[in-house]
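# what's the 3D shape of this:
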Amino acid sequence: MDHREMHVIEHIEELRKRIIFILIGFILSFLISFLFIDQVYQFLIRDLNGQLALLGPGDIIWVYMMMAGVVAVATTIPIAAYQLWRFVQPALTREERKVTLAFIPGLFFLFLAGIAFGYYVLFPLVLSFVQSLAGEQFETFYTVDKYIRFMINISLPFGFLFEMPAVVMYLTRLGLINPVKLAKLRKYSYFILVVISVLITPPDFISDILVIIPLFLLYETSILLSKIIYRGTEGQVH
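Below you'll find the model as predicted:
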């Protein structure tokens, strides 16, 4: 076995170790969140008039696992980011290591902000629209599985979408992108964001606008932050 093969094996072994740490962090977070899942559930359904229905004995277990999984994903993000940083650390310069490590807390808080936006803004909007479609001609009857799944499917994607500013700042700091490129790609990025908004919102103009505007603001904020980081980088170079 030559030196190159040994080097590849070492990288694979290191990656395996980092993945194991991430999985351990996820499992521990999942178990801890499961201990407090009843409080999480009561918080999520606090605005409901009446109780949700169960169609089978396994429904509540599945729902609790979904909610615990979302909490575990949120708490595992900084763990995963740190383990990724540890994996690529040998290939980074000292300055790049500091920069990468500094962005990890931002990823966590932006993820929480995205979920909060989806839960507090978008979910009530979509639920209200669906209820208005039903009107008085249908008896509204929610099962716990459908209700929580619907909530997660709407809220969780925004946790990842809100990571955009931190990712843009990081890539700008590493010199992979710059605000000029982002500005040139604005119309294409806007189109993609509009498509995402249309796909995850009810088919009415008001709902689309209420989601499109925050996503556009996120993109413009990303460009602004990229400019600040880019100027700082240029100042260091000169």
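# from here on, contacts and neighbour counts on C-alpha atoms
OK.
# and for I206, the neighbour number?
By the measure other C-alpha atoms under 10 Å, the count of residues near I206 is 12.
# also I79?
Neighbour tally, I79, other C-alpha under 10 Å: 21.
# how about the contacts made by it?
22, 25 (C-alpha atoms under 8 Å, 6 or more residues apart in numbering).
# change it to 6 Å
Listed by C-alpha atoms under 6 Å, 6 or more residues apart in numbering, the contact set of I79 is empty.
# for it, pull up the helix or strand it's in.
Counting by DSSP states H and E, the element that carries I79 is helix 59-88.
# and for V99, the neighbour number?
15.
# wait, Q236
For Q236, the count of nearby residues is 8 (other C-alpha under 10 Å).
# likewise P105?
Using other C-alpha under 10 Å, P105 has 14 other residues around it.
# so it versus I60, what's the distance?
33 Å (C-alpha to C-alpha, to the nearest Å).
# what does Q131 give?
According to C-alpha to C-alpha, Q131 and I60 sit 24 Å apart.
# show me which of those two is the more surrounded one.
Of the pair Q131 and I60, I60 is the one with more neighbours under other C-alpha under 10 Å, namely 15 against 12.
# that one and I12, how far apart?
Going from I60 to I12 by C-alpha to C-alpha gives 39 Å.
# do V198 as well
Distance, V198 to I12, using C-alpha to C-alpha: 41 Å.
# before we move on, what about P90?
From P90 across to I12, the span is 14 Å (C-alpha to C-alpha).
# ok, the residue nearest to A53 when sequence neighbours are not counted to G50 distance?
Nearest residue to A53 in three dimensions, chain neighbours excluded: T143, at 4.4 Å (C-alpha to C-alpha, 6 or more residues apart in numbering). Distance of T143 to G50, given as C-alpha to C-alpha: 11 Å.
# please give the structure of this sequence too, so both can be compared:
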Amino acid sequence: MTEEQKTGGVEETFISHLVELRNRLMKASIAIIVIFLCLMPWAAHIYDLLAEPMMVALPAGSKMIAIGVITPFLIPVKVTLLLAFVIALPWVLYQLWAFIAPGLYAHEKKLIAPLVISSSILFVTGIAFCYFLVFRVIFRFINNFAPKSISVAPDIDSYFDFVMTMFIAFGMTFEVPIVVIVLVRMGLVPLEKLKAIRPYVVVGAFVIAAIVTPPDIMSQLLLAVPLCLLYEIGLFVAPLFVKATQAPAESEETI
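Next comes the predicted model:
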């Protein structure tokens, strides 16, 4: 085979991969758009559901305010789009898996598939934990602490930004076991080293909680404590995951 034929074959393979990637992205995007359009008639109700933890904590008869001209329309649309992405997440992950799976060995598929699935479940679990537990505690504490001379009426844009920040913080916190597993499985950090740095992880968890959450001890504990517990879960699961996803050559070396 000549050098030109080799170059041409590489270019064709690269182009075919780009076409495949484009098709997968289009399928994922179409799913999100279709779900978004189906949810749009209920966009206002979806935002009301997101705002429920705050509304329950506010005094009876209180409402949020919208300062911007198009904010009453734009914020519910953003919330609906994010919900559409979460609903379509299994399909999006399947498209990602279908794109990378043909190039993986059998033991690599055993490694990637559980990580993709479990990381998605953990991220959504972190969001649910934040919505159903953390928000109830934080908003009740803040509104009970507010002076009686203040009329509490949060702006929906600020509320949306705060909620998204908290969702991302708790979603990423619940990814800690995946981070530990990857570090151990890839041989980047020995398991013994990760166990030895537990005290630093605890301090780091409280520092992160102090930065991300409101300045009250309860919300900081609600982020820092799960982070520490999830780190311990990662330390427990990592050896089991490494053993289950070893390549045949790696298994022979360990025998």
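# so which residues of the stretch 151-255 of the second structure form helices?
Taking DSSP state H, counting those that start in this stretch, the helices of the stretch 151-255 of the second structure run over residues 156-173, 176-185, 191-196, 198-212, 217-244, 248-254.
# hey, which of those is tucked in deepest?
Mean neighbours per residue, mean count of other C-alpha atoms under 10 Å, is largest over these for helix 176-185, with a mean of 21.
# which element is the aligned residue in the second structure for I24 of the first structure on?
Alignment note (TM-score structural alignment): I24 of the first structure maps to I30 of the second structure. Assessed by DSSP H and E, I30 of the second structure sits inside helix 3-39.
# next SSE after that helix?
Downstream of helix 3-39 of the second structure (by DSSP H and E), the next one is helix 43-57.
# got the buried residues for that next one?
Residues of helix 43-57 of the second structure classed as buried: 43-44, 46-47, 50-51, 53-55, 57 (neighbour count, 16 or more other C-alpha atoms under 10 Å).
# chain center to it: distance?
Distance, stretch centre to chain centre, for helix 43-57 of the second structure: 21 Å (C-alpha atoms, centre = their mean, to the nearest Å).
# can you check stretch 150-157 of the second structure too?
Put simply, stretch 150-157 of the second structure sits 28 Å off its chain's centre (C-alpha atoms, centre = their mean).
# in the first structure, what stretch matches that stretch?
The alignment of stretch 150-157 of the second structure onto the first structure (TM-score structural alignment) covers residues 138-145.
# what residues does the matching stretch touch?
Contacts with stretch 138-145 of the first structure, where a contact means C-alpha under 6 Å, 6+ apart, come from 52-54, 63.
# ranking the residues you listed by neighbours, who comes first?
V63 (19 neighbours).
# can you find the partner of it in the second structure?
Under the alignment by TM-score structural alignment, V63 of the first structure pairs with I75 in the second structure.
# likewise for L215 of the first structure?
By TM-score structural alignment, L215 of the first structure lines up with L227.
# cool, and L54 of the first structure?
Looks like L54 of the first structure aligns to A66 there (TM-score structural alignment).
# tell me how many other residues crowd I35 of the second structure.
Look at I35 of the second structure: counted by other C-alpha under 10 Å, it has 17 neighbours.
# which residues are in contact with it?
Contacts of I35 of the second structure (C-alpha under 6 Å, 6+ apart): A84.
# do you know how far it is from A28 of the second structure?
I35 of the second structure is 11 Å from A28 of the second structure, by C-alpha to C-alpha.
# what does V77 of the second structure give?
From V77 of the second structure to A28 of the second structure the distance is 19 Å (C-alpha to C-alpha).
# then V134 of the second structure?
31 Å.
# what do you get for L183 of the second structure?
Per C-alpha to C-alpha, L183 of the second structure is found 29 Å from A28 of the second structure.
# repeat for L49 of the second structure
The spacing between L49 of the second structure and A28 of the second structure, counted by C-alpha to C-alpha, is 26 Å.
# and for stretch 61-81 of the second structure, what are the contacting residues?
With C-alpha under 6 Å, 6+ apart as the test, stretch 61-81 of the second structure has contacts from 36, 43-44, 47, 153-156.
# repeat that for 7 Å
Contact with stretch 61-81 of the second structure is made by 36, 39-40, 43-44, 46-47, 153-157, as judged by C-alpha atoms under 7 Å, 6 or more residues apart in numbering.
# closest one to K243 of the second structure out of those residues, please.
F36 (41.3 Å; C-alpha to C-alpha).
# return the residues in contact with the closest residue to that closest one other than its chain neighbours.
Leaving aside its chain neighbours, F36 of the second structure sits nearest to A84 (5.1 Å; criterion: C-alpha to C-alpha, 6+ apart). Neighbouring residues of A84 of the second structure by C-alpha under 7 Å, 6+ apart: 32, 35-36.
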